[in-house]
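Student: quick one, what's the 3D model for this:
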Amino acid sequence: MQSNGTLGTMWEGIEGLPDWQGFLVVVGGAVLTAALLQIAGDRYLKRVTARIPGEVDDVVLRGVHPALYLTVAIGGVFVGVDLFDLAETDAATLEAAVLSLVTVIWLVTLVRVGRKVSNAVTDNRYLDRQVVPIFQNVWSAVVVGVAGFLLLTYWGIDVTPLLASAGVAGIVVGLAARDTIANFFGSLALYVDGTYKVGDYVVLDSGERGRVEDISVRSTVIRTRDDILITVPNATLNNAAIVNESTPRRKRRIRVPVGVAYGSDLDEVEEILLDVAASTESVLDRPSPRVRFRQFGDSALEHELLCWVPNPALRARVTHHLNRGIYQRFQEANVEIPFPQRDVRLSSAAAGGEDGTASPASTDGIQANSDVPGDPRVDS
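Tutor: Predicted coordinates for the structure are as follows:
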């Protein structure tokens, strides 16, 4: 109660001063309050934001401080003018003018802060450089729209017809540009999810595979192994299953199936496969290559050579070298690689007719053995 009485006495004293003196006192008090807010606010907020990584918090604080001080100072001027009746216009017009000035100040400030924040969060990643400006433009459009609505409200302009017109225009634009809008939001979803970035090696659900060359607001460009550029809309990629072979690590495992004939020395086969993997360029030592005996096939003992390559783009090349090396080593070691074949035998009754000639049309007495290892007698 005593503090309220003191403030009341001070206010009565200010009101008792001449107009120009009272006005200067009120404005000076507002400026002093702004300075105190700057000193105290900087110290307190720096302690709070020191634990937050990055420069975004510092950029925001440095950006809004001038607008905050100007708002407090303008508020003091408005109170002084209104209190001592120094303006020639009515109070409503003065209030609308002051609020409009403050709104414009904050409009410019928030747009600049959005631009500075986008520059602060943009790092060396190409995807960020492409997508962050989108957020900046959206932020600027929202700030300008809100500021325009407030300015119209201050001056007593009915915004209902404008809102209705904007709603109809929005529906028309949305129907006309639905694909573009879908691609835009698809690019935002791909960025937020971190699906891929430029340089990643991806495989689409359609079977196309290649390196991501470019990511824009509308589409993504992929360079295939045939050196062909494929442009895919972001809306399509957002609804598709995408395999990113470059994350979380770029190295990838390749599988080389190998079948050897029954009766082969399994220890020798495994030794040959591991030697071929060790002597092949681009095959990593760690994780080390390994051989797995998968199953007893119809005509072969089915093995699989498993090894790792440092880059998914090398899988086809390394598989080629491994297949060549395995085939050459198997030939040198006389390890047989079986293949499906068929032996056809004709009985004596089916081999000739009444006159002893062959009867091609007759199929009686034919015996067939399928999938027998060795050289085929008759190709089927």
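
Student: all contacts plus neighbour counts: C-alpha atoms, from now on.
Tutor: Fine.

Student: am I right that V221 falls within a helix?
Tutor: No - the assignment for V221, made by DSSP: H, G, I helix; E, B strand; the rest coil, is strand rather than a helix.

Student: so it sits right up against N234, yeah?
Tutor: No - at 9.9 Å, V221 does not count as touching N234 under the criterion of CA atoms under 8 Å.

Student: quickly note the distance from I272 to V25.
Tutor: 95 Å (CA to CA, to the nearest Å).

Student: now S370
Tutor: Plainly put, S370 is 109 Å away from V25 if you go by CA to CA.

Student: so which of these two has more stuff around it?
Tutor: Neighbour count, other CA atoms under 10 Å: between S370 and V25, V25 has more, with 16 against 12.

Student: spatially nearest residue to that one, not counting backbone neighbours?
Tutor: Leaving aside its chain neighbours, V25 sits nearest to I14 (7.5 Å; criterion: CA to CA, 6 or more residues apart in numbering).

Student: pull the number of nearby residues for that neighbour.
Tutor: Count around I14 with other CA under 10 Å applied: 16.

Student: and it, that one's in a strand?
Tutor: No - using three-state DSSP, the assignment for I14 is helix, not a strand.

Student: is it in contact with L24, as I believe?
Tutor: No - using CA under 8 Å, I14 makes no contact with L24, being 10.1 Å away.

Student: mutual contacts of the two, please.
Tutor: Residues touching both I14 and L24 do not exist when contact is defined as CA atoms under 8 Å, 6 or more residues apart in numbering.

Student: hmm, back to that, more neighbours, V221 and N234?
Tutor: Neighbours were counted for V221 and for N234 using other CA under 10 Å; N234 has more, 27 against 20.

Student: contact partners for that one?
Tutor: A182, N183, F184, G186, S187, L190, V217, R218, S219, T220.

Student: can you show me the helices along the stretch 51-200 of the chain?
Tutor: 56-84, 91-121, 126-154, 160-176, 178-193 (DSSP state H, counting those that start in this stretch).

Student: quick one: buried residues of the shortest one?
Tutor: Of the residues in helix 178-193, those scored as buried under the neighbour-count criterion (16 or more other CA atoms under 10 Å) are T180, I181, A182, N183, F184, F185, G186, S187, L188, L190, Y191.

Student: one more: the longest one?
Tutor: Buried residues in helix 91-121, defined by neighbour count with 16+ other CA under 10 Å: 94-100, 102-107, 109-119.

Student: this one as well, want them side by side:
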Amino acid sequence: MWILFSRGYSVNRILDFYRLQETDSLYLFWIKEILIAVLIFVFFWWLSKVVRWILINIAPRFTSITATDLDDRILKRITPPISLLVIFAGLYYSVSYLALPQKVHLVTSGLVFIVNVAILTNVAYRCTDEILQWYAARLVQRHGEGLDRQLVPLAEKLATIFLIGTALIIVLKHFNYDILSLVTALGIGSLAIGMAAKDTLANMISGFTLMIDRPFRIGDRIHLKDGNWGDVTDIGLRTTKIKTVDNTLLIIPNSDLCNTTVINQAFPDIKAKGKITVGVAYGSDIELVKRTLVSAALEVEGVLSDPAPEAFFTAFGDSALNMALFFWVADYTKVFGTTDSINELIIKRFAEAGIVFPFPTRTIYLHKEE
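Tutor: A predicted model of the protein is given here:
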């Protein structure tokens, strides 16, 4: 500065000279910052291409070794968002490197961080969705259709809520919000809701238990302890719907079903046993009656020969000898129709064999006093 002043430069001219030098230094500084930020982004962009190539060409060689295709499906689903996640990670580090004003830096880096968390949440959701779909396919193979439509949507909703809640907590933590107070408030609120809706929660937990334990499935015919019976049409979170034989819909809270005795006609298989009781006159040939009952049952279409029908002499009645015929059908829904056909045929065969159905009779003895 003294050299410039000794050469005759004025003070204003000297100040302009230094301002120009500071401006040039500032330009060089920003050019350097932007160049390094661009290099960081370009590196991560190139890295995303490498990661994508590895996931498409190298990783399937390892997943093909496993016995299940679950890892192949997960790998295929997460490849696009993983590549995008690497690119936005590079964008985040590039923005973080720049010496921006504090507010501008907070807003830009925060937005990019939120996008990264959203992509990571999407990756986790895709993995969870593939696992649930794979598990649903296995449920169909083991237990048939029905449970996959009940359990999987519920699990997907719970997983979605959990992932969104986790992502929200991560974002709030990044912006230095007090998460402890939020969690405490949610806990107190959940306790209050649980106390107010304890019956509803009990039914929901019971519904989840029914879906897991599976004492019956959709389409099964069940008998309840109170005498009601019918076919299960739906197993919901709060109630189970049963369609009775007179075409009415019976809606029962799940907690009641979990705490009562239920007879499932469709378990362990749909074969069902029918029973017919008849009375024949005293003096009838019991062996002939048994053979006639069994042969009549075998003539009816739908009666299984294995296990074969069986006839038994069960009791001495007031006016008849009580007989019972047991038979099997392949489907429990055919019991009533088959019973009707067997009854009609028994009347014909008994008439042909001379077997009599006795009417109730009563003999009265009168004693005359002397």
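
Student: got a TM-score for the two of them?
Tutor: Put the two chains on top of each other and the TM-score (TM-score structural alignment, normalised by the length of structure 2) is 0.73; 330 aligned residues with a CA RMSD of 3.7 Å.

Student: tell me the counterpart of the residue nearest to V25 of structure 1 in structure 2.
Tutor: Using TM-score structural alignment, I14 of structure 1 has no partner in structure 2.

Student: now the helices for the stretch 251-380 of structure 1?
Tutor: Taking DSSP H, counting those that start in this stretch, the helices of the stretch 251-380 of structure 1 run over residues 266-279, 315-332, 348-351.

Student: between these, which one is nearest to V81 of structure 1?
Tutor: Closest approach to V81 of structure 1 among the helices of the stretch 251-380 of structure 1 (CA to CA): helix 315-332, 77.8 Å.

Student: how close does that closest one sit to structure 2?
Tutor: Taken over the aligned residues, the distance from helix 315-332 of structure 1 to structure 2 averages 3.1 Å (mean CA distance after the TM-score superposition for structure 1).

Student: contacts for that helix, please.
Tutor: In contact with helix 315-332 of structure 1 (CA under 8 Å, 6+ apart) are residues 252, 254, 256, 272-273, 276-277, 280-283, 309, 336.

Student: so who does the residue mapped onto I119 of structure 2 from structure 1 touch?
Tutor: Alignment note: I119 of structure 2 maps to I105 in structure 1; criterion TM-score structural alignment. Contacts for I105 of structure 1 (CA under 8 Å, 6+ apart) come out as A67.

Student: can you check the one 5 residues further on too?
Tutor: For L110 of structure 1, the contacting residues are G63, V64, S140, V143, by CA under 8 Å, 6+ apart.

Student: thinking again about what came up before, turn the helices of the stretch 51-200 of structure 1 into CSV, including distance to E304 of structure 1.
Tutor: Formatted as CSV, the helices of the stretch 51-200 of structure 1 follow (distance: least, CA to CA, whole Å):
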stretch, distance to E304 of structure 1
helix 56-84, 52
helix 91-121, 47
helix 126-154, 39
helix 160-176, 54
helix 178-193, 35
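
Student: relative to S3 of structure 1, which of those helices is closest?
Tutor: helix 56-84 (21.4 Å).

Student: tell me what angle that closest one forms with helix 91-121.
Tutor: 170 degrees (axes from the mean of the first three to the mean of the last three CA atoms, to 10 degrees).

Student: helix 56-84 of structure 1 packs against which elements?
Tutor: helix 19-49, helix 91-121 (3 or more CA pairs under 8 Å, 6 or more residues apart in numbering; DSSP states H and E).

Student: what range in structure 2 does stretch 205-219 of structure 1 sit on?
Tutor: Taking TM-score structural alignment, stretch 205-219 of structure 1 hits residues 225-239 over in structure 2.

Student: list the buried ones in that stretch?
Tutor: W229, G230, D231, V232, T233, D234, I235, G236, L237, R238, T239.

Student: also stretch 6-13 of structure 1?
Tutor: Buried positions in stretch 6-13 of structure 1, judged by neighbour count with 16+ other CA under 10 Å: none.

Student: now it, how far from the centre of its chain.
Tutor: 61 Å (CA atoms, centre = their mean, to the nearest Å).

Student: can I get the helices of the stretch 251-380 of structure 1 in TSV including distance to T195 of structure 1?
Tutor: Below are these laid out as TSV (distance: least, CA to CA, whole Å):
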stretch	distance to T195 of structure 1
helix 266-279	32
helix 315-332	22
helix 348-351	67
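
Student: what's the most buried one of these?
Tutor: helix 266-279 (a mean of 17; mean count of other CA atoms under 10 Å).

Student: for that one, give me the average deviation versus structure 2.
Tutor: With mean CA distance after the TM-score superposition for structure 1, helix 266-279 of structure 1 averages 1.8 Å from its match.

Student: list the helices and strands that helix packs on?
Tutor: If you count contacts as 3+ CA pairs under 8 Å, 6+ apart, helix 266-279 of structure 1 packs onto strand 290-296, strand 301-309, helix 315-332.

Student: what residue of structure 1 matches up with A330 of structure 2?
Tutor: Per TM-score structural alignment, A330 of structure 2 is aligned with P310.

Student: which one is that match nearest to, not counting chain neighbours?
Tutor: Nearest to P310 of structure 1 is K251, by CA to CA, 6+ apart, at 4.1 Å.

Student: do I270 of structure 2 as well
Tutor: Spatially, and ignoring its direct neighbours in sequence, I270 of structure 2 is nearest to D331 (5.3 Å; CA to CA, 6+ apart).

Student: how near is the aligned residue in structure 2 for Y191 of structure 1 to I270 of structure 2?
Tutor: Aligned by TM-score structural alignment, Y191 of structure 1 pairs with M211 of structure 2. Separation of M211 of structure 2 from I270 of structure 2 (CA to CA): 20 Å.

Student: same thing with G146 of structure 2?
Tutor: 16 Å.
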